[in-house]
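In: Fold the stuff below for me.
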Amino acid sequence: MLVKTYGSAVYGVDALTITIEVNVSSGTKYFMVGLPDNAVKESMFRVASAIKNSGYHMPRQRILVNLAPADIRKEGSAYDLAIAIGILAASRQIDPETLEDYFLMGELSLNGDLQRIKGALPISLQARNANFKGFILPKENANEAGIVNNVMVYGMGTLLDVINFFKHKAKPLPVIIDTSARFLKQINSYEQDFSDVKGQENIKRALEIAAAGGHNVILIGPPGAGKTMLAKRLPTILPPLNLQEALESTKIYSVAGKLTSSNALMTERPFRSPHHTISDIALVGGGMNPQPGEISLAHNGVLFLDELPEFKRSVLEVMRQPLEERKVTISRARVSVEYPSSFMLVASMNPCPCGFYNHPEKECICAPGIVQKYLSKISGPLLDRIDLHVEVTPVNFNALSSSREAEKSSEIRKRVMKARTWQEKRFADDEYVHFNSQMSPNRVRQICKIDESGQALIKKAMEKLGLSARAFDRILKVARTIADLAGSMKIEQEHLAEAIQYRSLDRDSWAG
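Out: Modelled structure (predicted):
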């Protein structure tokens, strides 16, 4: 008897429908076709044990399982449940009549327990888009899949629960989640706050500009100056995620298997801080079965690279294209997947190996030329893509011991959101540009117009600092953001002057 069940395969952050065809006929042996990988082939052993331990029998006949479409490679253990139910239906142990209405996904333990899977959210979206009535999966993934409206999601604990569902012995209630209410309830639950940081008003100003325009920023300063502390609080002044952005980020974390059953919807902007020993594949994504990397996990949030010169140069260079295009395409012989990677890059570094170059009190012990050599670990093209270069100086005792309360993140965020509102109106006609840092060179020429005095100022700065054409565009973008924060329709000379001062590493005299 031939029976069809339905599941899904995830490619990138999207899913497609997979038909699991099971035919039980006279003969012996099991056969599985349709480009299954080893994890899928081994499912027959898990399925046989799970069926037996659930009180049913595994047919001692010829079993042929086909995973269609047959030209797409199937990976992972999540097809176990669909294969098991298909075998039971094909051997007439359960009624196959309603199987066509449901997606079935889940890994089986030998005793029949269902184990969590990756990619439940994009699979649930595909079930809805393909007009399936419901989606049956492990109960640990139920909240994650239940975010999707207009499809009934059933979280099951064991294979026996699923069998009883199709035999109409049990009628579990579908998981119902009010996505909007959950999102609004959990939004903005940050533990850190900018009020925790004493002093460093100029650095806070630079980060406010970065947040308002979505600009990349690098912090240069001695150990203990507060670079990491400031960077970790940057998400608290970014505009809150909207529901669309939350779903985009949640899909990526779902595919990577990084969601918990209690945290099924991301409500905070991601903050990723990989160690400097990370490989280029772990950063941008990849592997035999392409998975999202850190730059995609930071989508709609912040990627923080602490001690930037300690990262391998090859690792840093692979970021250049994703920084410009805000997506990364991973190509392999059989498959090519695309992951979004629209993130703010925040980097920090010591000014030299000993950490005390330009320190107001401590003396640098590095030999001549070492500072420049240390800085040269970061390529010029990568530095060009970082809009703000900010020098962080140590906080003095008076600022540290002051009882005056610093400005809260919520107050800074109000100004950032006001500036972002200006930008949303400005770019309302372009679905790919949302804030100033995303402007193309052509849009920069149209929007960031400056008067003659501004032209003279920026010309002098370019000649003195030896700026590239890309750095010139970056200065104009930052100046436009500063003008937005000031509520100015045009870029004034003081806005340009402030933007120019955030190009510290372009100065020939910076490293001696």
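
In: from here on, contacts and neighbour counts on C-alpha atoms
Out: OK.

In: Okay, buried residues for stretch 272-292 please.
Out: If you call a residue buried by 16 or more other CA atoms under 10 Å, then stretch 272-292 has these buried ones: 272-274, 279-286, 290-292.

In: Equivalent analysis for stretch 217-225, please.
Out: 217-223, 225.

In: And stretch 391-405, by the same measure?
Out: 391-394.

In: SS state for S49?
Out: Under DSSP: H, G, I helix; E, B strand; the rest coil, S49 falls in the helix class.

In: Quick check, central residue of this protein?
Out: For the chain, the residue nearest the mean C-alpha position is L297 (2.5 Å; CA atoms, centre = their mean).

In: to compare against the first, here's another:
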Amino acid sequence: MRGEVCRAASIALTGVEGTVVTVEAAVSQQLPGMAIIGLPDTALAEAKLRVRTATTQAGMPLADRFITVNLSPAALPKQGSGFDLAIALSALAASQRLPREQLSSIAHLGELSLDGELRRPAGLLTATVAARELGFRRVMVPERGGAEAALVPDIEVIAVRDLAGAVAWHRGEPEGWRVLPYAGEDTEAGAHSSSASASDDTLSAAGDIADIVGQPDAIEALTIAAAGRHHISLLGPPGAGKTMLATRLPTILPDLTPDEAIAASSIASIGGAPLTGLVQRPPFESPHHTASKMALIGGGSNSEVRPGAITRACHGVLFLDEAPEFPRSVLDALRQPLESGHIEIHRSRIRTSLPARVQLVLAANPCPCGYAGSPDTVAQCSCTPNVRIRYLQRISGPLGDRIDLRLAVRRVPSVMLNDIEAPAPTSGELRERVTQARAAAAVRLEDTPWTTNGEVKGPWLRTTQLRLPRKDTVVLDQALGRGSITLRGYDRVLRVAWTIADLAGLDRPSRNEISRALVLRGGDLL
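Out: A predicted model of the protein is given here:
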């Protein structure tokens, strides 16, 4: 038997980016066997055994000849078992077991078991999103992962139970498959019905900002950071509540927008666990200070790229507790993605970009023992001046310059523990303020590529119609002239001032808002 080359389509993931892979199969006059070429990894190379066995168990044995399977483009490294379904269908078509007309017009995603059952591959939602962006109108997936793929709009999802069901669809038979309706409508409706949406369970599990006792200035600074998506650092002695403040920050952030939910869900899908709904709440990542640079920013080998903590926290919060304990090289690796919002990963055979649009929160003690300059504790600092300087210098100047708000957190006096006359605001109340402030910023930034003040480029604030008068920016100009802040710091103070104005319901910031933003950055007004 010698037939034509039969082609089926699938999707290869490099990070969160997808590439169309054409699976070509041809039968030649040689002894029975199968070879897979096109830079497969070990799991993919073993597909020839799974496909041979699964097709036989399903009652559709392949041709009793040698089958060559090529994965094109051949120069792109490919990994994983998600190509099994496309390989099996192209091999069956080459063996004249099913028509090949529609094989290349549908993205096939699925792993085969030995009895022909289809299993969900890692990154199914990510691959479905990539298939839609690459122009596919249909995607064929295992029934067990169909609900996840159906979360993606504007693409038809064909769910099949097993290999026989996939063959039945291509033959035009009615059994063994079904078309799933788009499942994201109810999720989005629930997400936008109110600020307390279907994600209330997630919020309650994270606690409430009202749990924090006696830190009104810190809570207000967190509210400003949340409203403008600004980076913030917390410096204070042990027990001051830095970690509690940081972990409550996600509870006052609004739900993700539909586009952000798809992006965050695609990143979560790569982790391997199946999704039952879109990620609606901003993600929160808090890596330990022993984490490597690759664990923080992502990386991998020549055949695979894995997202790091900064990508998993995309559209959410990346919290680095005990920040000076991280190696300086690891911290400095954050500088470029904090500015650009993405990470370029370069390997000898792979180049890809990972999203990294995060809100960074740093927490640190003032010294290794934690008690330097703390008048509110009887513990005395045992660190020498040089030790204190070296400790804080692990956070380099360029990284510190990218922090919008620098907050000194002090321990709560015991007398405030009994102060119940002034109830603290709840996360829901602050989330409503943050949502309103972001809505005001979104209207102002409607014709720009940005949605929050923390993303706005400085030249746009300094040179457009939003440029503030000199009488209002005089304190900021003086700080720049003295060298108290850099030009990057100048722009970041302006962004914070606009956020303060949005929270106050003002059309634009005045000298008071700019002065307050400068103080929150750690500047001075003298």
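
In: Would you reformat the buried residues of stretch 391-405 of structure 1 as TSV and include secondary structure and distance to P36 of structure 1?
Out: Below are these laid out as TSV (DSSP: H, G, I helix; E, B strand; the rest coil; distance: CA to CA, whole Å):
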residue	secondary structure	distance to P36 of structure 1
E391	strand	54
V392	coil	54
T393	coil	57
P394	coil	58
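
In: tell me, stretch 71-88 of structure 2 lands on which residues of structure 1?
Out: On the basis of TM-score structural alignment, stretch 71-88 of structure 2 is assigned to residues 67-84 in structure 1.

In: Next secondary structure after the top strand by length along structure 2?
Out: For structure 2, the strand that runs over the most residues, judged by DSSP state E, is strand 17-28. Sequence-wise, the next helix or strand downstream of strand 17-28 of structure 2 (DSSP states H and E) is strand 33-37.

In: after superposition, how close is the helix or strand just after that next one to structure 1?
Out: As assigned by DSSP H and E, the chain's next helix or strand after strand 33-37 of structure 2 is helix 42-45. For helix 42-45 of structure 2, the mean deviation from structure 1 after alignment is 2.4 Å (mean CA distance after the TM-score superposition for structure 1).

In: residues in structure 1 matched by helix 42-45 of structure 2, start to end?
Out: Taking TM-score structural alignment, helix 42-45 of structure 2 hits residues 38-41 over in structure 1.

In: Show me which residues of that stretch are buried.
Out: By neighbour count on 16+ other CA under 10 Å, the buried set for stretch 38-41 of structure 1 is 40-41.

In: Same question for stretch 201-211 of structure 2.
Out: 203, 207-210.

In: can you pull out the helices in the stretch 401-512 of structure 1?
Out: According to DSSP state H, counting those that start in this stretch, the stretch 401-512 of structure 1 carries its helices in the segments 409-426, 441-447, 452-465, 469-486, 493-500.

In: still on that earlier bit, what separates the match of helix 42-45 of structure 2 from the chain centre, distance-wise?
Out: The chain centre lies 29 Å from the centre of stretch 38-41 of structure 1; the measure is CA atoms, centre = their mean, to the nearest Å.

In: circling back to that earlier point, superposed on structure 1, what's the mean shift for the longest strand of structure 2?
Out: Relative to structure 1, strand 17-28 of structure 2 is 2.0 Å off (mean CA distance after the TM-score superposition for structure 1).

In: State the distance spanning the first to the last residue of the match of stretch 71-88 of structure 2.
Out: Start-to-end span of stretch 67-84 of structure 1 (CA to CA, to the nearest Å) is 13 Å.

In: Same check on stretch 123-140 of structure 2?
Out: The first-to-last residue distance of stretch 123-140 of structure 2 comes to 14 Å (CA to CA).

In: which residues touch the residue nearest to the centre of structure 1?
Out: Taking CA atoms under 8 Å, 6 or more residues apart in numbering as the criterion, L297 of structure 1 is in contact with 249, 252-253, 270, 272, 341.

In: quick one: what's aligned to M266 of structure 1 in structure 2?
Out: Mapped onto structure 2 by TM-score structural alignment, M266 of structure 1 lines up with V279.

In: let me fix that: G301 of structure 1
Out: Per TM-score structural alignment, the equivalent position to G301 of structure 1 in structure 2 is G316.

In: Can you tell me which of the contacts of L297 of structure 1 is nearest L159 of structure 1?
Out: When these are compared for distance to L159 of structure 1 (CA to CA), Y253 wins out at 26.3 Å.

In: so the closest one touches L259, yeah?
Out: Yes. At 6.0 Å, Y253 of structure 1 counts as touching L259 under the criterion of CA atoms under 8 Å.

In: So for those two, which sits in the more crowded spot?
Out: Shown here are Y253 of structure 1 and L259; by other CA atoms under 10 Å, Y253 has more neighbours (24 against 21).

In: Show the residue spans covered by the helices in the stretch 251-400 of structure 2.
Out: Here the stretch 251-400 of structure 2 has its helices, by DSSP H, counting those that start in this stretch, at 258-270, 293-297, 309-312, 328-332, 335-340, 385-392, 397-400.

In: list the contacts for the match of G301 of structure 1?
Out: Counting by CA under 8 Å, 6+ apart, the residues that G316 of structure 2 touches are 250, 282-284, 357-359.

In: And the helices in the stretch 1-150 of structure 2, which stretches?
Out: Going by DSSP H, counting those that start in this stretch, the stretch 1-150 of structure 2 shows helices at 42-45, 47-57, 84-94, 124-133, 146-149.

In: Arrange the ones you listed in a markdown table, one row each, with distance to P181 of structure 2 as further columns.
Out: Compiled in a markdown table, the helices of the stretch 1-150 of structure 2 are given as follows (distance: least, CA to CA, whole Å):
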| stretch | distance to P181 of structure 2 |
| --- | --- |
| helix 42-45 | 31 |
| helix 47-57 | 29 |
| helix 84-94 | 22 |
| helix 124-133 | 14 |
| helix 146-149 | 9 |
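
In: Let me know which of the ones you listed is the nearest to G15 of structure 2.
Out: Comparing the helices of the stretch 1-150 of structure 2 under CA to CA, the one sitting nearest is helix 124-133, at 9.4 Å.

In: so which of the helices of the stretch 1-150 of structure 2 comes closest to G341 of structure 2?
Out: Across these, G341 of structure 2 has its closest neighbour in helix 124-133 (19.2 Å, CA to CA).

In: Give me the residues contacting the closest one.
Out: 11-13, 16-20, 107, 109, 139, 145, 148-149, 151-152, 154-155, 265-267, 269-270.

In: likewise stretch 484-492 of structure 1?
Out: Contact with stretch 484-492 of structure 1 is made by 209, 212, 415-416, 418-419, 422, 448-450, 454, 479-480, 483, as judged by CA under 8 Å, 6+ apart.
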